[in-house]
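Chemist: Got a sequence here, can you model it:
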Amino acid sequence: MGFKQKVFKVGLFVMIVAILPGLPPYPTFPFKSFSVTPPRPLEDILAPNQLLNNAEHLLEHQLASPDTILVRGNMTYVTVYGGKILELTNDEQIRVVAKFGKECRSHYDDRECGRVLGMAFDSQGNNLIVIEAYSGIWQVQIKTGEKKQLISLDTVIEGGKVSRKPKFPNALAVARNGDIYWSDFSSDFLFEDAMIAMLMNPSGRLVHYSRATGKSKVLIDEVYGANGIVLNADESFVLVGETGGQLIYRYYLKGSKSGTYDIFADGLPGSVDNLMADENGIWVGIVIAADPNNPSALALLAPFPILRKFCVRMLTFIELPFEFVYQKTGNQLALHASHFIGNLLSAKALFPKRSTVLRLDWEGNIVAALHGDDGTASLVAHATQNGEYLLLGSPATSWIGRVRLNEETLKTVGSKVRLGSAKKPSPKPVIVDKSKQKVDGEL
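Modeler: Purely as a prediction, here's the structure:
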């Protein structure tokens, strides 16, 4: 068989699988061509450096997938695998603030043992407002751990192109009046199938939840992987990161542009994850690097709906029998296989090795870029400044990363802290929960 014949047969197979009617999945929006703005060259402000190299690994092997990190005074709060929110206290103890779901049996049973993604301090009390990927948005009292559900995944969110239930709640920000702005990453697949979700046409949303009425409404629809959320200081606009589009949208809440949105920053060097704001600007976690020499595979596939539809159907067909066996028998090997097939981290060996955190001002300008190439900071989803240090979270690590910001970066980000002025880390070990296990680092 000649080469042309082989190519023809492969193409015919792809076309048949892609165009046959009535086969799953059943997308919110039909497959059609769209485009992603190419990433900017790694030059000038984005030029490679080693500012994330030699990152310390705090609590190494004592936690997994620290997705979101918040700092308030001497307390640090972190969401980790296993549906837990941890409080790292001043006396080097770790307290479990709250637990969602059952106890985990392994690293692939998120849907059973919970997966907390987004988290923000509440403006209406001593609470954390958190997003649990499989159940919705909750209010958690920090001292007692008491939980109150605010938004269920069974709630139809009105507005947008199509009113529908949330599928993959991801990140949030809390306004001064208690209202919540949150992102629904995709309307087609759950958290564990993020890779398949990103092959669909964009169906993510930026949503506003009124604390007074208990109602949500869509502000922006068809976001290509709606992710990190922040409000600016006067709450005149809210930002939402778009993972697949490698950009950040700005939705105006006040002024002459109220009710409209535009692009705050685009052509970013990779997939945007969490956003963390302060009065001077925003830290942006770039979870999967991209540049002109290493373009995003998702961006390359965006203009080809037939090919994306084929990939989605093939992955779905492969996953279905394992999911069926798990649902009928509870077999853990079947659950493991189902979790692996659709999971974005299953492809992490193919991702570029560069780690990147960006600093943007409130005009959308990139004012600093921190890169790493030694692997000590990996797939950075979250960056939180704590004095002269930057704390790094990632869904792919078993530690919290920490790098010391140099004098130039501190000056650029408008920090009043200078080298040598922050409290140096104590040599004492951290004690984790009740296990009394010791680790080398601390916060």
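Chemist: Going by C-alpha atoms from here, please, whenever you check contacts or count neighbours.
Modeler: Will do.
Chemist: burial count for residue 17?
Modeler: 17 (other C-alpha atoms under 10 Å).
Chemist: Tell me if it really is in a strand.
Modeler: No: going by DSSP: H, G, I helix; E, B strand; the rest coil, the assignment for residue 17 is helix, not a strand.
Chemist: Which residue comes closest to it once chain neighbours are left out?
Modeler: Excluding the flanking residues, the one nearest residue 17 by C-alpha to C-alpha, 6 or more residues apart in numbering is residue 310, at 6.1 Å.
Chemist: Excluding chain neighbours, what is closest to residue 279?
Modeler: With C-alpha to C-alpha, 6+ apart, the residue lying closest to residue 279 is residue 233, at 6.3 Å.
Chemist: On the three-state scheme, the one you found is what?
Modeler: At residue 233 the chain is in coil, as set by three-state DSSP.
Chemist: residues in contact with residue 326?
Modeler: Residue 326 sits next to 332, 334, 335 when contact means C-alpha atoms under 8 Å, 6 or more residues apart in numbering.
Chemist: hmm, 6 Å instead?
Modeler: Contacts for residue 326 (C-alpha atoms under 6 Å, 6 or more residues apart in numbering) come out as 334, 335.
Chemist: On the three-state scheme, it is what?
Modeler: What three-state DSSP gives for residue 326 is helix.
Chemist: any idea how far it is from residue 320?
Modeler: Distance, residue 326 to residue 320, by C-alpha to C-alpha, to the nearest Å: 10 Å.
Chemist: what's the answer for residue 47, then?
Modeler: Taken as C-alpha to C-alpha, the span from residue 47 to residue 320 is 44 Å.
Chemist: rewinding a little: okay, the residue nearest to residue 279 and residue 155: tell me how far apart.
Modeler: 30 Å.
Chemist: and what of residue 341?
Modeler: 28 Å.
Chemist: In terms of neighbours, single out the busier of these two.
Modeler: residue 341 (20 against 13).
Chemist: next up, for comparison:
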Amino acid sequence: MGILRSIGRVVVDITVLLLVLVLLPGLPPDVKFSYYETDETLPFEGPLAKNDLLNDAGRILDGKINGPESVASRDRYELFTSLHNGKILRVWGKNFDHFQTVATIGPGCDGPWQESICGRPLGLRFAPDGKLIVADAYLGLFALDVETGKKESLFDVTQEIDGAVPKIPDDLDIDEDGNIYWSDASSVVDLSDGVVEMLSDPSGRLIKFDSKTKTNSVLVKNVHFANGVQLSPDRDFVLFCETFRSRVLRHWLNGPNAGKTDVFVDRLPGKPDNLRAKKDGGYYVSLVAVDNKKVDATSILARFPLVRKLLLRLVGIPKFLFDTISKVYPNQFTENASYKIYHLQPIAEMIASNVAVVVELDAEGNIVGSLQGDNGIVRFISETDQVGDYLFFGSPYNNYLGYLRVAYTEDEEDEAPNLEVDGEGVKMSEDASEEKVDIDKRKEVDIKEEPQEIVEERKEEEDTIMDEDVKEVKGQDSEKEEILDEVEKEDETRDDDEKEEEIPDEDEKEEDLPDEKEGDDDDDDDDHDYEKIVEKGELKEQAPSEVVEHMEETVEKDISPQVPIEKEDTETPSAPVKEEL
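Modeler: Purely as a prediction, here's the structure:
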């Protein structure tokens, strides 16, 4: 009884503690939690049918950069990407074989755990005036001159916009007048506390910055982690991703629906990050995390707001302790631990697989295809953007920039990337295929030239067949020589028998001797003529009948007819380029 009573007391104490954590107001994180439901995501079938196009991808700057979230370009042989530690990196050259840091948004820091100091640039776009506009998650929006490295803050990010301070400026797009449409992923927590935004009520926003008045106005509120932004070609609407609801929303700027917001595409099989326009129309939507159909924790927790609140407050206890220690005794260990507790990256890495997905949409929001891979060459894709002949894949977590060649220019069709950068050996991965992946046409393309290995193999086979033919011919010649030797021996034996039958008398022997010599000479001449006849192939007509019969028997026994050797067809069928489904 005493044991049961003790167990009961423990259970009651824990229950009371949990109720206090859930119900006591003001405990961090002080955010709202409501019930909501999510629809089941689309299966990988139809236009989302599984494929391995991204298995042909490669990497550049592997191990030399950290978190290339976004990509912007102004030339087919140049791109800029945003990195941890506040850096903007320029990569250029026909094979993207040079790189250089053009600017650092913040003053610098010791590591990612201090990114609130050094800044974390995310979305990048070039403005009509040639300036690179940077959305920094902590420091706000900047206009950067990439030639001089000079940067200018567009507004004070610590000031409220429509009653709330922007906490995570994320992505942006710019119209021809220089107006900037940008997303604020959360108005309650900063980027290092992204898990809080994921489990609490949505607080993200879509905002417009007026280039003339230098003011911001909120277009859409209560977005569950507002992310990638993309204007339509006609500038009549703007698209933006709602990451934690797995969908893309559309806000109308002009026309009869101006001011309204609707769903462009939903039930995506993962969490959308940035979206970018395709060269041939439509959009790329990059899924930074791909759904695990076995366990969909987000959908389960959506129905239990008190459970989400309890989880955040329980995890908040060690975070509070680490923050307190760091204030009293600053050190890297407690700062880094506090930074990771609510950060999205550890969770993404914990549940991640090697699967990567980029969804292709048409201009109306219909899913028309996808790029997928499962070999881990590229993962955590935050953005897909075409620069020249390549698609480049950004990521907030990778230490490389992914790429996939999708086109060949006429002057570079036979040119393969071979990168050497500033003596640091930055190379496109050797394990990545440089074969063009025809994404748009989705058809097989024959390779014009056979691989060198097949040519060499064919040559070896032909040499082997030739050697066998030579050996067979030599064998037949030796058999013919043996037959001729036998014929000559029989002829000599026949001549000897005839001589024995015609032995002269002793008295006449001396007189006939000169005649015998002359006869011998005649016989020698006959033998010589006979050999010539044999060599000319006229033996059958000129040789005695018994010799011919013997030769025919010998040939039938010893010589088999020569069967012509059929050479194997070593031609290799044209290798088709992978067909995109």
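Chemist: Can you give the structural similarity as a TM-score?
Modeler: Here the superposed chains carry a TM-score of 0.89, computed using TM-score structural alignment, normalised by the length of structure 1; 419 aligned residues with a C-alpha RMSD of 2.4 Å.
Chemist: isn't the residue nearest to residue 17 of structure 1 right next to residue 16, touching?
Modeler: No: applying C-alpha atoms under 6 Å as the test, residue 310 of structure 1 and residue 16 come out as separate, 8.8 Å apart.
Chemist: Those two: which is more packed in?
Modeler: The neighbour count for residue 310 of structure 1 versus residue 16, taken as other C-alpha under 10 Å, is higher for residue 310 (19 against 12).
Chemist: Name the helix or strand for residue 554 of structure 2, please.
Modeler: helix 545-558 (DSSP states H and E).
Chemist: what ranges do the strands span in the stretch 251-400 of structure 2?
Modeler: Here the stretch 251-400 of structure 2 has its strands, by DSSP state E, counting those that start in this stretch, at 261-265, 270-277, 283-290, 356-361, 367-373, 383-387, 390-394.
Chemist: nearest to residue 345 of structure 2, of the ones you listed?
Modeler: Nearest to residue 345 of structure 2 among the strands of the stretch 251-400 of structure 2 is strand 283-290; the distance by C-alpha to C-alpha comes to 10.5 Å.
Chemist: And the closest one, what does it pack against?
Modeler: Strand 283-290 of structure 2 is packed against strand 270-277, strand 356-361, with contacts defined by 3 or more C-alpha pairs under 6 Å, 6 or more residues apart in numbering; DSSP states H and E.
Chemist: how about 7 Å then?
Modeler: If you count contacts as 3 or more C-alpha pairs under 7 Å, 6 or more residues apart in numbering; DSSP states H and E, strand 283-290 of structure 2 packs onto strand 270-277, strand 356-361, strand 383-387.
Chemist: against structure 2, where does stretch 332-343 of structure 1 fall?
Modeler: Mapping stretch 332-343 of structure 1 onto structure 2 (TM-score structural alignment) gives residues 332-343.
Chemist: Stretch 129-148 of structure 1 too?
Modeler: Going by TM-score structural alignment, stretch 129-148 of structure 1 sits over residues 133-152 in structure 2.
Chemist: tell me which residues in that stretch are buried?
Modeler: Under the neighbour-count criterion of 16 or more other C-alpha atoms under 10 Å, stretch 133-152 of structure 2 has 133-146, 151 buried.
Chemist: centre of the chain versus it, how much separation?
Modeler: Relative to the centre of its chain, stretch 133-152 of structure 2 is centred 30 Å away, using C-alpha atoms, centre = their mean, to the nearest Å.
Chemist: do stretch 283-302 of structure 2 as well
Modeler: Relative to its parent chain, stretch 283-302 of structure 2 has a centroid offset of 21 Å by C-alpha atoms, centre = their mean.
Chemist: For the stretch 1-150 of structure 1, which segments count as strands?
Modeler: 56-58, 69-72, 75-80, 84-88, 94-99, 116-121, 127-132, 136-141, 147-152.
Chemist: Make a markdown table from the ones you listed and add distance to residue 437 of structure 1 to it.
Modeler: Formatted as a markdown table, the strands of the stretch 1-150 of structure 1 follow (distance: least, C-alpha to C-alpha, whole Å):
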| stretch | distance to residue 437 of structure 1 |
| --- | --- |
| strand 56-58 | 13 |
| strand 69-72 | 22 |
| strand 75-80 | 18 |
| strand 84-88 | 15 |
| strand 94-99 | 11 |
| strand 116-121 | 24 |
| strand 127-132 | 27 |
| strand 136-141 | 27 |
| strand 147-152 | 29 |
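Chemist: List the contacts of the residue mapped onto residue 118 of structure 1 from structure 2.
Modeler: Matched by TM-score structural alignment, residue 118 of structure 1 corresponds to residue 123 in structure 2. The contact partners of residue 123 of structure 2, taken as C-alpha atoms under 7 Å, 6 or more residues apart in numbering, are 70, 134, 135, 170, 171, 172.
Chemist: a markdown table for those residues, including distance to residue 402 of structure 2?
Modeler: Shown next, in a markdown table, are the contacts of residue 123 of structure 2 (distance: C-alpha to C-alpha, whole Å):
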| residue | distance to residue 402 of structure 2 |
| --- | --- |
| 70 | 12 |
| 134 | 21 |
| 135 | 21 |
| 170 | 21 |
| 171 | 20 |
| 172 | 22 |
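Chemist: out of the helices and strands packed on strand 283-290 of structure 2, deepest packed?
Modeler: Of all these, strand 270-277 has the most neighbours on average by mean count of other C-alpha atoms under 10 Å, namely a mean of 27.
Chemist: Identify the residues contacting that strand?
Modeler: The contact list for strand 270-277 of structure 2, computed with C-alpha under 7 Å, 6+ apart, reads 227-230, 241, 243-244, 246-247, 283-291, 382-385.
Chemist: What residues of the helix or strand harbouring residue 219 of structure 2 count as buried?
Modeler: Element membership of residue 219 of structure 2 [criterion: DSSP H and E] is strand 215-223. Buried residues in strand 215-223 of structure 2, counted by 16+ other C-alpha under 10 Å: 216, 218, 219, 220, 222, 223.
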